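# This is the structure alone, sequence omitted:
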């Protein structure tokens, strides 16, 4: 499928075939999907903006491995609370305190639960996505 068929007579031939196959597997196989993605970005002018302002789109389009912090989890789950002074708000405040204690205990190395496992259980993702900002956080999660 990769079009790298050739007669191998030397170790260099084998290495060349392996490199060609890897190149096809990584780049050639996904080329049409990448081109369709670029065409979609071009329809609204986003592609040209990305090319002109690469540094601005880097955080949005590329994953950066960073250690999970309790603040990340707290920012990801911003509940909508009832007005202060209401009966429900006092219960919500108690639950928020328990939630924060649970998150900070999960940071402990001796804990069976990790922040990554909490995020995966609640959202299905193992790390915070690049485009996940406070504006895009899960504010609809009930308290």
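The structure has been received and is ready for your questions. All values derive from a computational prediction rather than experimental measurement.
# Could you use CA atoms for every contact and neighbour count after this?
Will do.
# Centroid-nearest residue for this protein?
residue 129 (2.4 Å; CA atoms, centre = their mean).
# which one is that one nearest to, not counting chain neighbours?
Nearest residue to residue 129, sequence neighbours excluded (CA to CA, 6 or more residues apart in numbering): residue 63, at 7.0 Å.
# Please give the element, helix or strand, for residue 97.
Residue 97 belongs to helix 87-106 when assigned by DSSP states H and E.
# do the same with residue 17
With DSSP H and E as criterion, residue 17 is part of helix 11-23.
# Would you mark the buried spots in that helix?
By 16 or more other CA atoms under 10 Å, the buried positions in helix 11-23 come out as 17, 21.
# which residues are in contact with it?
With contacts defined as CA atoms under 8 Å, 6 or more residues apart in numbering, helix 11-23 is touched by 2-8.
# Could I get those residues in a markdown table, plus columns for distance to residue 93 and neighbour count?
Output for the contacts of helix 11-23, formatted as a markdown table (distance: CA to CA, whole Å; neighbours: other CA atoms under 10 Å):
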| residue | distance to residue 93 | neighbour count |
| --- | --- | --- |
| 2 | 59 | 13 |
| 3 | 63 | 9 |
| 4 | 63 | 14 |
| 5 | 66 | 10 |
| 6 | 69 | 10 |
| 7 | 71 | 9 |
| 8 | 70 | 12 |
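# Pasting the second one now:
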């Protein structure tokens, strides 16, 4: 997402540099980028984005409408109806076959994900180049995906339990006994809640990041 304040303060470069420094020193990656964007950063030409990649609900509906066109006439009507949106992305064209809907959607997706953000992506990529972080992924592109790509992993009781580290009292004391029982109750509670909406309610999240 393009944010003028972030551009002015060069935050995209700093974000890339922070990620590079973290990963090079054995820290975690952000796991928030789309696979197509990661491939672009790694210098790969492949682009397989789908309408589901669009976070803007209104734009997603427009692309879905174009994608669902069943005839040339319907497609032309969709193109004219949304001509302003398509023209902004350089995707407005005269269509002669219904199959051209795939090219229109694909071209728009590339503009939406990459082209319209090219300036900030360039700075983000400059930041990722810190400590030669990008050199290896550009030679072996598959190395970058596990670090930057968004990966959905269902939130489990064990994930939540590992977020906390008990600060126990001295071993053998009465307080230590009570604290150990409390930790056991907490683990049992999390296990009982696993898979239930209460875990989502307590964390406001149904996936790990």
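On my side now, so go ahead. If you're wondering where the values come from, they're calculated on a predicted model, not measured in any experiment.
# What TM-score do the two superposed chains give?
Overlay of the two chains. TM-score (TM-score structural alignment, normalised by the length of the first structure): 0.62; 122 aligned residues with a CA RMSD of 3.0 Å.
# among the contacts of helix 11-23 of the first structure, which are in helices?
With DSSP state H as the criterion, helices contain none of the contacts of helix 11-23 of the first structure.
# between those residues, which is nearest residue 43 of the first structure?
Using CA to CA, residue 2 comes nearest to residue 43 of the first structure of the contacts of helix 11-23 of the first structure, at 31.1 Å.
# ok, the closest one - contacts?
Counting by CA under 8 Å, 6+ apart, residue 2 of the first structure touches 20-21, 24-25.
# Against the second structure, what's the mean shift for the helix holding residue 17 of the first structure, could you check?
Overlaying the second structure shows helix 11-23 of the first structure at a mean distance of 3.0 Å from the equivalent residues (mean CA distance after the TM-score superposition for the first structure).
# C-terminal to that helix, what's the next element?
helix 31-43.
# how about that following helix, aligned to which bit of the second structure?
Under TM-score structural alignment, helix 31-43 of the first structure corresponds to residues 118-130 of the second structure.
# What is the aligned counterpart of residue 78 of the first structure in the second structure?
Looks like residue 78 of the first structure aligns to residue 165 there (TM-score structural alignment).
# just checking, its match is part of a helix?
No: according to DSSP: H, G, I helix; E, B strand; the rest coil, residue 165 of the second structure belongs to no helix; its state is coil.
# Can you report how many residues neighbour residue 41 of the first structure?
15 (other CA atoms under 10 Å).
# which ones are touching it?
residue 47.
# So it versus residue 95 of the first structure, what's the distance?
43 Å (CA to CA, to the nearest Å).
# Repeat that for residue 2 of the first structure.
56 Å.
# Kindly report the same for residue 106 of the first structure.
16 Å.
# The two: who's more crowded?
Between residue 106 of the first structure and residue 95, counted using other CA under 10 Å, residue 106 has the larger neighbour count: 20 against 13.
# Count the neighbours of the aligned partner of residue 93 of the first structure in the second structure for me.
In the second structure, the residue paired with residue 93 of the first structure according to TM-score structural alignment is residue 180. Using other CA under 10 Å, residue 180 of the second structure has 14 neighbouring residues.
# Chain neighbours aside, what residue packs nearest to residue 180 of the second structure?
residue 168 (7.9 Å).
# Next up, the contacts around that neighbour.
Taking CA under 8 Å, 6+ apart, one finds 176, 179-180 in contact with residue 168 of the second structure.
# wait, doesn't residue 73 of the first structure sit right on residue 120?
No: using CA atoms under 8 Å, residue 73 of the first structure makes no contact with residue 120, being 10.9 Å away.
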